[in-house]
Every structure is written in structure tokens, then in C-alpha cells.
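after the sequence you'll find the predicted model.
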Amino acid sequence: MSYLVILLLVSGRMSLCSLIHREYYLIPLAKSWNDAQVYCRENYFDLAVIGDREDLKRLSNTAAAAGVNGQLWIGLKKDGAAVWLWSVGDTQSGHGLVNEYTNWASSPESSHHCGGMRHDGKWLSALCQSELPFVCQGCE
């Protein structure tokens, strides 16, 4: 019984964080997508979720202020059914808690399963083993 309560509390935390103001933290370390996610989960909340243009603007400003002008990891990853999901469990297509906002540079490559962002804010798919800086999000 106590396991169910803990699971519900953890699930509620993820959903609640997706709906409230996100704080972004640029991490200038080069890591694979999976290692970046572990780092974010241990030190903040998770990899960055971008729900609308305002989120994108804040995240882009964070990267620009830190002098990052290349690619970086965000919290998008493709599951086995070729559906892009945010690392917190929401679908990129708007069927979860994140709205239908997308900003793909072009159709994501089917052979690449991890999502990143270019310096201009456009999203891209990349090989998960690539080592890039990344953006974590915290919940306020």
C-alpha cells in the first residue's frame, strides 16, 4: 500500500512540474543524452521541456548568455513506436501535459533517437551517444 502512495506522489510531482514555471540551467559539460539526463535528475529535476514560445525564448536566452552557440541536449527522446516524448513522460505532440508547440528544424531523422536544440532554437534529432552540453530544468 505504501508503494502505491509513493508512486502516486512521484507521478503527481512530474505532472505538476510540467504545468508550472520552468527554470532552466545550462550545463556546459559534454555528455551523452542518457548521461545528461542522469545528471539533471540527480541535481535538478530533469532535462529541459519546452512547452511554448516563451519557454523557448527563456531557454535560448540562457544558452546565449552562457556563450553557447552550438547544439545542446533538451529532454526529447523517441520511444520504440517512433513517438517523440519529453523526458518527464509527456508527448511532444500534445497528448500529454505539454501543448502542441514544436520547433523542429526539419523532420527528425528516423535513425536518431535523442532530441537536441541548435543555437537558433530549432530542434534536431541526434545520435544519443553524441556528447553535447545540455539544459536541465528545475521546478519552482
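Cool, the structure landed.

rest of the way, CA atoms for contacts and neighbours
Noted.

correct me, but His21 touches Glu54?
No: counting by Cα atoms under 8 Å, His21 stays clear of Glu54, with 10.4 Å between them.

please identify which of those two sits among more neighbours.
Taking other Cα atoms under 10 Å, His21 and Glu54 do not tie; His21 has more neighbours (13 against 10).

what about that one, distance to Arg13?
13 Å (Cα to Cα, to the nearest Å).

same question, Leu26
Distance of Leu26 to Arg13, given as Cα to Cα: 22 Å.

can you tell me what sits against the helix or strand harbouring Phe134?
Secondary structure from DSSP states H and E places Phe134 in strand 132-139. Contacting residues not belonging to strand 132-139 are listed as 17, 20-33, 36, 40, 44-49, 71-74 [Cα atoms under 8 Å, 6 or more residues apart in numbering].

comparison target, given below:
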Amino acid sequence: MCVKLNLFIKIIVLKQDSWRAERDNLTSMNSETEARSRTISLERDELKKKLNTLAQPGWRLFTSRAYYISPTKKSWQESRAYCQSVDADLMIINSREEQVFANSFKLHMWIGLTDSETEGTWKWVDGSPLTTSYWGSQEPNGKTEENCGEIKSFTTERSWNDGTCSLQLNWICEMNFAQ
């Protein structure tokens, strides 16, 4: 009888250990699922915010991005602040297609290019270096007086100019959906 009782107790203890391990595993899985759910909810909310922004007048879709063409004028920094307030930034032009697209609005406008950090070293607002450019003839030429990039002459593909950042110009924001 004692042997059977000891065996029964060992079986019960083993079952309890097994149940504890299963409970711990389920608790861990539940925590991971809750964390994933929170992440998905945050991503959903960000997408809703972007969609609400894009529903406003002035936004245009091109490739996998959306662009806002301002109807008003601001300084380069004020323009950038506006773009950032809607989870975008001033436009970064990475291809000939984007350059042609930007020129198509026929506006003298700010883009996301500056050398204000280091004179003569032009960078995009995301910190990436300028590799492909569409500077107009004899540009950039403003030295320390002109540190912000603009589209000045939209009648030619090579339309960029370095302008005084405090000038009041239209601007173009770029919103990337992959972020």
C-alpha cells in the first residue's frame, strides 16, 4: 500500500510540475501576444493619423510616398517644422523622376537640403549626404549666406538653388509610408 501511495504521490507531483511548466509557458505566450497586440495597435493608430493627414487638401501620391505642396509661404525652418508636425519632412529628391515630379508644380519652393551644419557639405534632412544633384548653373554659390536648398527654376531639370533660409517660399513635404 505504501509503495502504491508513494507512486501515486510521485505521479501527482510530476503532473503538478508539468502543469506549472505549461502554465508558465502559456503566461509567457500571453505576455508576448499582448506586446504584439500593443505594437499592432500603435502601428494602426499611426496609419490612421497618416490617412487623416492625407485626406487634407494639398497632398499628392507619387510612387510609395505622399507629398504636400504648400499654398502659403514660410522660411525653410518654419516649412520643415510644419512637415514634421504632420509626420513628414521636407522633400528629399533621390531620383530624376522625383525631380521631374517636384518641378511639375511650377513653384519656387523649399526642399529638404541644407549645408547649415558644415558649409559646402550639403545634406538631406534625414542626415544622408547629397549624392545626386540638380543644381542650376553656377549653383550652389551663396557660401555662408545661402544654406538652404530650393527649387527656383522649374523650367529646367537642373533647377536647384541655394537660398537664404529666412526667405518666405512655398515648400514641399514628403511622407514615407514605410516608416
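Sure, I can see it. Small disclaimer: the values here were computed from a predicted structure and weren't measured.

where does the TM-score land?
Remark: TM-score between the superposed chains equals 0.70 [TM-score structural alignment, normalised by the length of the first structure]; 108 aligned residues with a Cα RMSD of 1.7 Å.

between Leu26 and Arg13 of the first structure, which one's more packed in?
Set Leu26 of the first structure next to Arg13 and count neighbours by other Cα under 10 Å: Leu26 wins out with 21 against 14.

who's in contact with the more buried one?
Counting by Cα under 8 Å, 6+ apart, Leu26 of the first structure touches 62-63, 66, 133-136.

in a strand, it, correct?
Yes: according to DSSP: H, G, I helix; E, B strand; the rest coil, Leu26 of the first structure belongs to a strand.

what's the counterpart of Ile172 of the second structure in the first structure?
Alignment note (TM-score structural alignment): Ile172 of the second structure maps to Val135 of the first structure.

any idea how far the strand holding Phe134 of the first structure is from the middle of the chain?
Mean C-alpha position of strand 132-139 of the first structure versus that of the full chain (Cα atoms, centre = their mean, to the nearest Å) differs by 7 Å.

chain center to the biggest helix by length in the first structure, what's the gap?
The longest helix of the first structure (DSSP state H) is helix 2-19. Centroid displacement of helix 2-19 of the first structure relative to its chain, using Cα atoms, centre = their mean, is 19 Å.

what's the angle from that helix to strand 132-139?
110 degrees (axes from the mean of the first three to the mean of the last three Cα atoms, to 10 degrees).

okay, buried residues for helix 2-19 of the first structure please.
Buried residues in helix 2-19 of the first structure, counting neighbours by 16 or more other Cα atoms under 10 Å, are found at 14-15, 17-18.

dump the residues you listed to TSV, plus distance to Leu85 of the first structure.
Output for these, formatted as TSV (distance: Cα to Cα, whole Å):
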residue	distance to Leu85 of the first structure
Met14	14
Ser15	14
Cys17	16
Ser18	13
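
can you tell me the residue that sits opposite Leu124 of the first structure in the second structure?
In the second structure, Leu124 of the first structure lands on Asn161 (TM-score structural alignment).

which residues are in contact with that match?
Contacts of Asn161 of the second structure (Cα under 8 Å, 6+ apart): 135-136, 139-140, 149-152.

so which of these are in strands?
Here DSSP state E is the test, and the contacts of Asn161 of the second structure give 149-151 as lying in strands.

grab the longest helix from the second structure for me.
The helix that spans the most residues within the second structure, counting by DSSP H, is helix 2-54.

quick one: which helix or strand includes the spatially most central residue of the first structure?
Centroid-nearest residue in the first structure, with Cα atoms, centre = their mean: Gly75, separated by 1.8 Å. For Gly75 of the first structure, the enclosing helix or strand under DSSP H and E is strand 72-78.

which part of the second structure matches that strand?
Taking TM-score structural alignment, strand 72-78 of the first structure hits residues 109-115 over in the second structure.

what does that stretch rub up against?
Under the criterion Cα under 8 Å, 6+ apart, residues 76, 79-80, 89-92, 121-125, 147-152, 169-173 lie in contact with stretch 109-115 of the second structure.

which of those count as buried?
Among these, those classed as buried by 16+ other Cα under 10 Å are 76, 79-80, 89-92, 122-125, 147-152, 169-173.

ok, the nearest residue to Met175 of the second structure once chain neighbours are set aside - contacts?
What sits nearest to Met175 of the second structure in space, not counting adjacent residues and going by Cα to Cα, 6 or more residues apart in numbering, is Ala88, at 4.5 Å. Counting by Cα under 8 Å, 6+ apart, Ala88 of the second structure makes contact with 173-176.
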